[in-house]
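Student: How does the following fold in three dimensions:
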Amino acid sequence: MIVPVTPIEQNCTLIWCTRTMKAAVIDPGGDLAKIRSAVAQAGVTVEKVLLTHGHIDHAGEAKPLADELGVAIEGPHEADRFWLARLADDGRNWGINGVPFEPDRWLDEGDTVTVGDLTLDVYHTPGHTAGHVIFHHAPSNFAQVGDVLFQGSVGRTDLPQGDHQTLVNSIVTKLWPLGGETAFIPGHGKPSTFGHERQWNMFVSDDALSA
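Tutor: All right, here's what the predicted structure looks like:
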């Protein structure tokens, strides 16, 4: 379930295990009332907060939500400590509530996270930020990719610690091998599939990268 939050319309996502009805909130950047409403509507119990990266629209209110629910925060990779430490300053600049914190668990390549009976694989995908991670559930061909890849575009790399070639490498070496049939929810905009983006995305399609 996608819950758009903050003035930047970030895709906070609620995922859950249908057997246990245990859930995770991915990237609760703000608008906690909307997130609470989505949790109530789904009838699930949130057991953790997951973060793809440390930008204000994704992580600004992760700490208040986790404290309110009494759950742990897992992610992102420790290289995003820089962003999590400056959430209050960035929040003032964007008009978003930002609460600095350190997660209960940093994530790295090869780690897994659990949501009820579900197990999601973690991939370290730097480029948009140095510590960006994505979450992949292989049995359902689903991924939550934060701001690495969008429908028709890719994450911006003009912010501190961003690097365009590193981002492209992350997409080609980490996302494409997961399979073209994999559907993904990006940090902004509409869902898509890796196959569609590999064919049509003007930044990272096979044709664009071979030109």
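Student: From now on I want contacts and neighbour counts done on CA atoms only, so please keep to that.
Tutor: OK.
Student: Next secondary structure element downstream of the strand or helix carrying residue 197?
Tutor: Assigned by DSSP states H and E, residue 197 belongs to helix 194-200. Where DSSP H and E defines the elements, the next helix or strand beyond helix 194-200 is helix 206-210.
Student: List of residues touching that following helix?
Tutor: 198, 199, 201, 202, 203 (Cα atoms under 8 Å, 6 or more residues apart in numbering).
Student: So how do I select the buried members of those in ChimeraX?
Tutor: If you want just the buried ones from these in ChimeraX, going by 16 or more other Cα atoms under 10 Å, the selection is:
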select :198,201,203
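Student: Another for comparison:
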Amino acid sequence: MTIQCTIVPVTPYQQNCSVIQCQASKKAAIVDPGGDVDRILEAVAKMDATVEKIILTHAHMDHCAAADVLRQQLNVTIEGPHEDDNFWLEKLPEWCKMSGFPHAEAFTPDRWLHDGDTVTVGEQTLQVVHCPGHTPGHVVFHYQPQQVAWVGDVLFQGSIGRTDFPKGNHDDLVSSIRDKLFPLGDDITFIPGHGPTSTFGQERRTNPFVADEKYG
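Tutor: Next up, the predicted model:
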């Protein structure tokens, strides 16, 4: 195994923050740290990992509110999401206040990500897939050698992401799933932003929102 992943559910939203560790180098990336910094760092310590970066699928508060805190605390960089989510980051304090979420300051990532980019974790390389719909700047991280993907709030077991937030788009979301994610392969296991893992093949067969039978 070249990558180890520990999922840490964080915030009252039970968001699936992941710690991805390159087994060869022991270096790690934290995916979508929405809160509960102590719990995330506890997982890092148990893995004996050295965090080198934070990577974000999108800019909703439950996925990114602790990112800047960790960036400063660990002296690491933030990569992602796509810059079309910048309006979410700029208004992060307002969204947190409106939702009764712990306060988070607005921040800017060190690197915006685009479709076709790559992100390294130690000696491993993740492919970046831009998947708008839930948010316009949402990205997915695909690690082909182990057939695994971190999909944020694009796709869930038996469901898909909400599109009733500002600049959400249902048609774009369905297109992202069916035209960008499913072609990556039925055997890919995906870690969603909330809830249990699944595979693209299972969702193609059974997901009422994007199954082949409904849209094919």
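Student: follow-up on the earlier one: so which of the contacts of helix 206-210 of structure 1 comes closest to residue 190 of structure 1?
Tutor: For the contacts of helix 206-210 of structure 1, the closest approach to residue 190 of structure 1 (Cα to Cα) belongs to residue 201, at 13.7 Å.
Student: just checking, what residue in structure 2 corresponds to the closest one?
Tutor: Taking TM-score structural alignment, the alignment pairs residue 201 of structure 1 with residue 207 from structure 2.
Student: So that match sits against residue 177, correct?
Tutor: No - with contact defined as Cα atoms under 8 Å, residue 207 of structure 2 does not count as touching residue 177 (11.3 Å).
Student: what is in contact with these two at once?
Tutor: Common contacts of residue 207 of structure 2 and residue 177 (Cα under 8 Å, 6+ apart): none found.
Student: re the thing from before, which ones are touching the residue nearest to the match of residue 201 of structure 1 when sequence neighbours are not counted?
Tutor: Leaving aside its sequence neighbours, residue 207 of structure 2 sits nearest to residue 158 (Cα to Cα, 6 or more residues apart in numbering; 4.6 Å). Neighbouring residues of residue 158 of structure 2 by Cα under 8 Å, 6+ apart: 203, 206, 207, 208, 209.
Student: May I ask you to name the longest helix in structure 2?
Tutor: Counting by DSSP state H, the longest helix found in structure 2 is helix 37-46.
Student: Mean deviation, that helix versus structure 1?
Tutor: After superposition onto structure 1, helix 37-46 of structure 2 sits on average 0.6 Å from its aligned residues (mean Cα distance after the TM-score superposition for structure 1).
Student: Residue range in structure 1 corresponding to the helix or strand that that helix is followed by, please.
Tutor: For helix 37-46 of structure 2, the succeeding helix or strand toward the C-terminus, using DSSP H and E, is strand 50-55. Strand 50-55 of structure 2 lines up with residues 45-50 of structure 1 when matched by TM-score structural alignment.
Student: which residues touch the matching stretch?
Tutor: 21-28, 39, 62, 66, 69, 71-76, 115.
Student: mean per-residue distance, that stretch to structure 2?
Tutor: By mean Cα distance after the TM-score superposition for structure 1, the fitted stretch 45-50 of structure 1 averages 0.2 Å away from its aligned residues in structure 2.
Student: what residue of structure 1 takes the place of the residue nearest to residue 207 of structure 2?
Tutor: By TM-score structural alignment, residue 158 of structure 2 lines up with residue 152.
Student: Could you do residue 86 of structure 2 as well?
Tutor: Structural alignment (TM-score structural alignment) places residue 86 of structure 2 against residue 81 in structure 1.
Student: Residue 115 of structure 2 and residue 130 touch, don't they?
Tutor: Yes - Residue 115 of structure 2 is in contact with residue 130 according to Cα under 8 Å; the separation is 4.7 Å.
Student: shared neighbours of those two, which are they?
Tutor: Contact criterion Cα under 8 Å, 6+ apart; residues shared by residue 115 of structure 2 and residue 130: residue 139.
Student: Between those two, which has more neighbouring residues?
Tutor: Counted by other Cα atoms under 10 Å, residue 115 of structure 2 and residue 130 do not tie: residue 130 has more neighbours, with 22 against 13.
Student: Can you give me the distance of the equivalent of that one over in structure 1 to residue 31 of structure 1?
Tutor: Under the alignment (TM-score structural alignment), residue 130 of structure 2 pairs with residue 124 of structure 1. In this view, residue 124 of structure 1 and residue 31 of structure 1 are 27 Å apart by Cα to Cα, to the nearest Å.
Student: cool, and residue 125 of structure 1?
Tutor: Distance of residue 125 of structure 1 to residue 31 of structure 1, given as Cα to Cα: 26 Å.
Student: As a check, name the ranges of all helices in structure 1.
Tutor: Counting by DSSP H, the helices of structure 1 are 32-42, 56-59, 62-69, 81-85, 87-94, 164-170, 194-200, 206-210.
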